[in-house]
Structure formats: structure tokens, C-alpha cells
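Q: after the sequence you'll find the predicted model.
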Amino acid sequence: MKYLVTGNAGFIGFHVAKALISRGDSVVGVDNVNDYYDTSLKEDRLQALEQIASRQGGDVEYEFVRANIADKTAIDDCFQRHDFDRVIHLAAQAGVRHSIEHPEAYVESNLIGFFNLLEACRHAKTPHLSYASTSSVYGGNTSMPFSEDHGADHPLQFYAATKRANELMAHSYSHLFQLPTTGLRFFTVYGPWGRPDMALFKFTRLILEGKPIPVFNHGHHSRDFTYIDDIVEGVIKSSDQIASADPDWSSAAPTPATSNAPYRVFNIGNGNPAQLSAYIDALEEALGKKAVREMLPMQPGDIPDTHADTRKLQQAIGYRPDTSVREGVQKFVEWYRDYYSV
């Protein structure tokens, strides 16, 4: 199998590409390695992928294309040179707070970039396009756990709005051109090689430096923290299983997660949310050091709680995450200490 993995210098994209290469698939990665956060971490991920591929010998093809997905010429060239069995689109401008200050970056990457991928897949007749969405699309919803059958039309930040737009764009291409698409709504992914702008990474650095950590909403947030290995399993298995039309879908009583087109949307989370305060407790235990907690009010655009209903993904691919927060945080801390020689 040959996969295109966009965003392979990023956190989730790196781990997905790593898993595919390790199991013997060929991978072409596309990433512009932007400076949203420390590019040296991204470059080290890319170097790690090169090393993993080289250990596979000549049986696995790995190519990295340094390009912006908003560059249509670069994307079209990539599709002209390769015939992909699957496309896993994980490149995006992430970050809730950043979308408030720099919305234009989200238009370029999340809207124009996604459009370029849809067009390329359409013309190449790609067998299956999987792409990253987010739990943030549930926005103003308060009914828990979040289900794909719930509406997702009240996003609280522009980042979430662009991701919801991706789902709608994907459906139109699935309907018009019979392009099979699967959207994956990620729930608070964490683990080794994670993003420095995420809470676990920031908290670890600040605690080790003896500095206060900002605890928003006074620690009363609950999040469906999902370990990276569980996410990767769900991404690859759902990509391997090509989306198809739902024979039970009714236009008279339409459900939002499927369609009479080859389209579907899945939650991909742990299904067992934890309070932010408990997450910090697990981090303190892993580090062997107490945090100085600076209690603060909720930030603009934040969602108080997230909880994934993952039954649809379980039924489709047998998805059953099994990494506890305590175990996952411990693995992250071990990686952090090794990577930064702390």
C-alpha cells in the first residue's frame, strides 16, 4: 500500500507515518514545517522517520515533500508522481487561541489546503481520503457524551469552524464525485513527541523549572485525554476500511454522521474523560515534583468539558483505546526527560 500522509512533521502525522512505515507500507509525507512552534522538534521527527525507513531496507519507500498544502501546484505534482492507495490528511493550522489572533492562517491551511487535497483526490480517483477534524466542532453543545448524531453547528472558535467546514466540503465531494471520505474528530491527543503548545508539554516544562502553571477554569475542565498510540490505531484502521454509503440513511430523517454518499464522521477519543486537576496529579506523580498551580478563569473560546461517544468507531473497526491517563502521562514524561536530557 502507498499512503500520502500530510502533516507528517507534526505530532499525529509523525506517529501515523511511523506506524505505516514500520508495518511495511510506503509513505509520501508532505509538510511545510512552519514555525507555529519549535521547528527543531519537527525536523527531529522527520529525521526519525528517515531512520525508521532506512531500517526497513529497500522494502519500503519513504519520501518527504517540503511543501505547503495551500500550494496547489505542489500538491498536483505530488499526485502526478504517485498513485496513492490511501490519503491521510493531517496537515492543518492547529490551536484554539492562535485562531483568534491569526484567522488568516486557518483560511490558508484548513480551507484552501483542504480544497486542494479534495481536488487532487477527485481527479486521481483516490480510493479513500481520511482527514482530521476535531472535538471542538461540538462547540456550544452540552449534551454528554458527544455523539456524531448530535448537531455540530455552533463552533466557539474559528479553528473549529474551519474543521466543521472540512466535513461539509468532504460530503459535497463524496456526493458529487463518489469520493470516499472519513472525518475523524480527535479528542485531546497527548503523548511522546507532542506539541509544545499543548497543556501537558507546557506544564511539564514549567513544573521542572519550578514555575507556576496556569490552570484555567480553576481546574474544573474535563477532557477526553486520548493517548497517541490509541489515536494512531484508530486512524490507520479507519483509513484501511473504505467509507461507503449508508444503506439505512434517510433523506426524510437525515443523520449527520453518514450519508447516501460514501461519507462518514467518527469520534476518536478515549471515552473516559478526566478532570484537568487529575491530569495534573498524574503529571506530578510521573515527575516526582509538585506543581505550583495558578488558578485562572476560563479562556475565551474554551469548551468546559469533552467526552467522546466512540461506539460508532468501535462498531466499524473494533476501536478500543486502552491507555490510562496515568500510564500515558508517564510515557510522555519518560520521552520528555530523554529528549531534553532533563
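A: Everything's here; your move. Residues are numbered from 1 along each chain as shown.
Q: CA atoms for contacts and neighbours, from now on please.
A: OK.
Q: which residues in the chain form strands?
A: Assigned by DSSP state E, the chain shows strands spanning 2-6, 26-31, 62-66, 86-89, 129-134, 181-186, 189-190, 213-216, 222-223, 226-227, 263-268, 274-275, 293-296.
Q: packing partners of the fourth one?
A: Helices and strands touching strand 86-89, by 3 or more Cα pairs under 8 Å, 6 or more residues apart in numbering; DSSP states H and E, are strand 2-6, strand 129-134, helix 228-240.
Q: 6 Å instead, please
A: Under the contact criterion of 3 or more Cα pairs under 6 Å, 6 or more residues apart in numbering; DSSP states H and E, strand 86-89 touches strand 2-6, strand 129-134.
Q: what are the contacting residues of it?
A: Contacts with strand 86-89, where a contact means Cα atoms under 6 Å, 6 or more residues apart in numbering, come from Tyr3, Leu4, Val5, Thr6, His128, Leu129, Ser130, Tyr131.
Q: residue ranges of the helices in the stretch 201-342 of the chain, please?
A: Counting by DSSP state H, counting those that start in this stretch, one finds helices in the stretch 201-342 of the chain at the ranges 228-240, 276-287, 311-317, 325-339.
Q: try this one next to it:
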Amino acid sequence: MRILVTGNAGFIGYHVARRLLERGDSVIGFDVVNDYYDPALKEARLKRLDETASTSSGDYQFVRANLADRDAVDSCFAAHTPDRVIHLAAQAGVRYSIENPHAYVESNIVAYTNILEACRHAGVGHLTYASTSSVYGANTDMPFSEHRPADHPLQFYAATKRANELMAHAYSHLYRLPTTGLRFFTVYGPWGRPDMALFLFARKILAGEPITLFNHGNHTRDFTFVDDIVEGVIRASDQPAEPNADWDSANPDPATSNAPWRLFNIGNNNPVKLTDYVAALEEALGRKAIVELLPLQPGDVPDTFADTSALETAVGYRPATSTQTGVRAFVDWYLAHYENVPA
């Protein structure tokens, strides 16, 4: 299977590409390797992918280009003819979307349109793409379910990812392109992004600096370990979306669709209070945090909780890594990778 993985220099994309190579797939990576955060970390991930490819039976090729460049995307599809696409490249970050919304238009709207167009012209068998739990926005009906509305995002990042879901449906309907959107819930783990909470907290605790907990630490999050996300992504990609078998063309229900399109939550199905997450990090580091409590930030969602029953029914998988296990794995990687951090 030839699988194009966009954003393979990024956190989740790196882990997905590596797992595919380890099982023997041919992987085409596509990433611009920008400087949204330290490019050295992205280059280190790419080096690890080269090392994995050298010992695996799968072929690996890397395209360093911008997905917003339509010609670059079309050339990649023409040269490599992927069977499937796993689209994980995006401009992430809730707070940064308030500062720089134009970056989200380029990376999450223009680039995504280029992927959709390339997939439909190339006859790709299945497009699996990343969405986010942030699309639930002002919804307070827990646990979050894919069957409930997600029409009131609280920041522009979430709005662009919700747009991706709707754009995918249009292409699935018009061109019968099978698409699967995956709403990730607070992913963390080794090789994570430096702007993520766990990364920031670890660095500051080790340096003896205070960490900031917004909403006075009362957030709850469905923290999901990256290995669980990867397993869900690959299982979903391996089972292409199909038209709704229960669709009645004679009496169509306007609330449903016959397109080969679907959405799944991927979360741990176990919300954890932010202060408990910090406690797990303190235990793993053997250090106490200096905590500064502040009010809720604009755009923040107070709580997230994933209903993962649809994912479990469709692909036979449910994330289950505990916070303590996942945080310990992150700390082990962090201390090994950043040898110059304070002891």
C-alpha cells in the first residue's frame, strides 16, 4: 500500500509514518518544515524516519514542500500515485489562531482544498484527515458525540477544522471520495510539540519556573496518548468509509447522508482534571511545580470528554493508556532527548 502522510515532520504525522513503515507500507511524506516551532525537532523526527525506513521492508520518500502550493501537491500525486492519503498537516494551536488567523486559512483551508482536489482527480481510495475536539466549542452536553451539533466553535482554529469536515462531505457526495475525519482529543506523548501544555510544564518545572494554569486549574481534558491516536488513525485508514447502507433514496432523511463520509472521536473516554495531569507530571519528574492560577482565557473550552463508541464499533478499537503511563513515557523521552535540561 502506498500511503501519503502529510505533516510527517510533525508530532502525530511522524508517529503515524513510522508505524506504517514498521509494518511494511510504502510511505510518501509531505511537509514544509516551517518554523512555527523549533525546526530542529522536526528535522530530528525526519532523521528518525530515515532510520526506520532503512530497516523496514517499506519504501520511504519525502517531499519538502508547502501544501498550499497547488502545483507541488499535484506533482507529488502524479509522481507517487498514492493509494490512500492520511492528511495530518495543519496549522495547530488554539491561542495562536487568535494572533495569526491568516496562517490557518493557508494551512487549513487552501492546503486542504488542494488535497481534496488531488485526491479526487487521482482516484485515491480513501482520505483520512485530522480534525479536533475543539469543533464542539460551546457545546456542554457531555460526553461529546459525533451525532450532536458542532456549529458554535469558540476560536478560528476550530472553525477551520469544522470547515474541513464539511468540505470533505461535499467531495464525498459529489465525487464519491471516501473520507474519514478524526476528532483528536488533547494528544500528548514523546516527540510532542513544544507549544503543548505537557512540554511547557516539564521545561518550566525542571527550570524551577512557575507554570500557568488557566481557569484556575479547573479544566478537564480527555488526554489521549499519541500511540492510541496512531492506532485509531491507521485502523480507520485501513477501513475506507462506505455509503450509508440504511439510506432510503425514496424517503431521504435530510439529517443523514448517503455519501461515503464519516466522523469519529478519538479520545481516552476519561476526562482528567488539569491539576491531576500536573500531579502525574510532578511524580514522573520527581519535582513539585510552582503554580500560578489565572482566569479562563478567550477561546478556551472548559471541558472535553469523548464518546468513542462509534470508533469502537467501526474499527474495533478504544484508546486506553492511562495518564500516569503516558506522562511517564513523555518524561522518559524528554529527559533523553534534551540532555541539557536541569537534572
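A: Looks like it came in fine. Computed from a predicted structure; not experimentally measured.
Q: of all pairs in the contacts of strand 86-89 of structure 1, which one spans the longest distance?
A: Using Cα to Cα, the contacts of strand 86-89 of structure 1 reach their maximum pairwise distance at Thr6 and His128, which is 14.2 Å.
Q: so between these two, which is more surrounded?
A: Thr6 (28 against 23; other Cα atoms under 10 Å).
Q: pull the contacting residues for the aligned partner of that one in structure 2.
A: Taking TM-score structural alignment, the alignment pairs Thr6 of structure 1 with Thr6 from structure 2. Contact partners of Thr6 of structure 2, counting by Cα under 6 Å, 6+ apart, are Gly29, Phe30, His87, Leu88, Ala89.
Q: about what we covered before: tell me which of the helices of the stretch 201-342 of structure 1 sits most buried.
A: helix 228-240 (a mean of 21; mean count of other Cα atoms under 10 Å).
Q: what's the longest helix in structure 1?
A: For structure 1, the helix with the greatest residue count under DSSP state H is helix 158-177.
Q: what are the buried residues along that one?
A: 158-167, 170-171, 173-175 (16 or more other Cα atoms under 10 Å).
Q: likewise stretch 48-60 of structure 1?
A: Leu49, Glu50, Ile52, Ala53, Val60.
Q: could you check which residue of structure 1 pairs with Ala130 of structure 2?
A: Counting by TM-score structural alignment, Ala130 of structure 2 corresponds to Ala132 in structure 1.
Q: surely its match touches Leu90?
A: Yes. Contact criterion Cα atoms under 6 Å: Ala132 of structure 1 and Leu90 qualify, at 5.4 Å.
Q: settle it for me: which of the two has more neighbours?
A: Counted by other Cα under 10 Å, Ala132 of structure 1 and Leu90 do not tie: Leu90 has more neighbours, with 25 against 20.
Q: ok, Ser172 of structure 1 to Asp302 of structure 1 distance?
A: 29 Å (Cα to Cα, to the nearest Å).
Q: against Ile234 of structure 2, how distant is the aligned partner of Arg23 of structure 1 in structure 2?
A: Matched to structure 2 by TM-score structural alignment, Arg23 of structure 1 sits across from Arg23. With the distance defined as Cα to Cα, Arg23 of structure 2 ends up 11 Å from Ile234 of structure 2.
Q: next one: Gln324 of structure 2
A: 24 Å.
Q: which residue lines up with Thr323 of structure 2 in structure 1?
A: In structure 1, Thr323 of structure 2 lands on Val325 (TM-score structural alignment).
Q: against structure 2, where does the longest helix of structure 1 fall?
A: Per TM-score structural alignment, the counterpart of helix 158-177 of structure 1 in structure 2 is residues 156-175.
Q: show residues contacting that stretch.
A: Stretch 156-175 of structure 2 has contacts (Cα under 6 Å, 6+ apart) with Val94, Ser97, Ser131, Ser134, Val135, Pro153, Pro178, Ala259, Pro260, Trp261.
Q: Leu116 of structure 2: which of these is nearest?
A: Nearest member of these to Leu116 of structure 2, counting by Cα to Cα, is Pro178, at 10.8 Å.
Q: tell me how many other residues crowd that closest one.
A: Residues near Pro178 of structure 2, counting by other Cα under 10 Å: 27.
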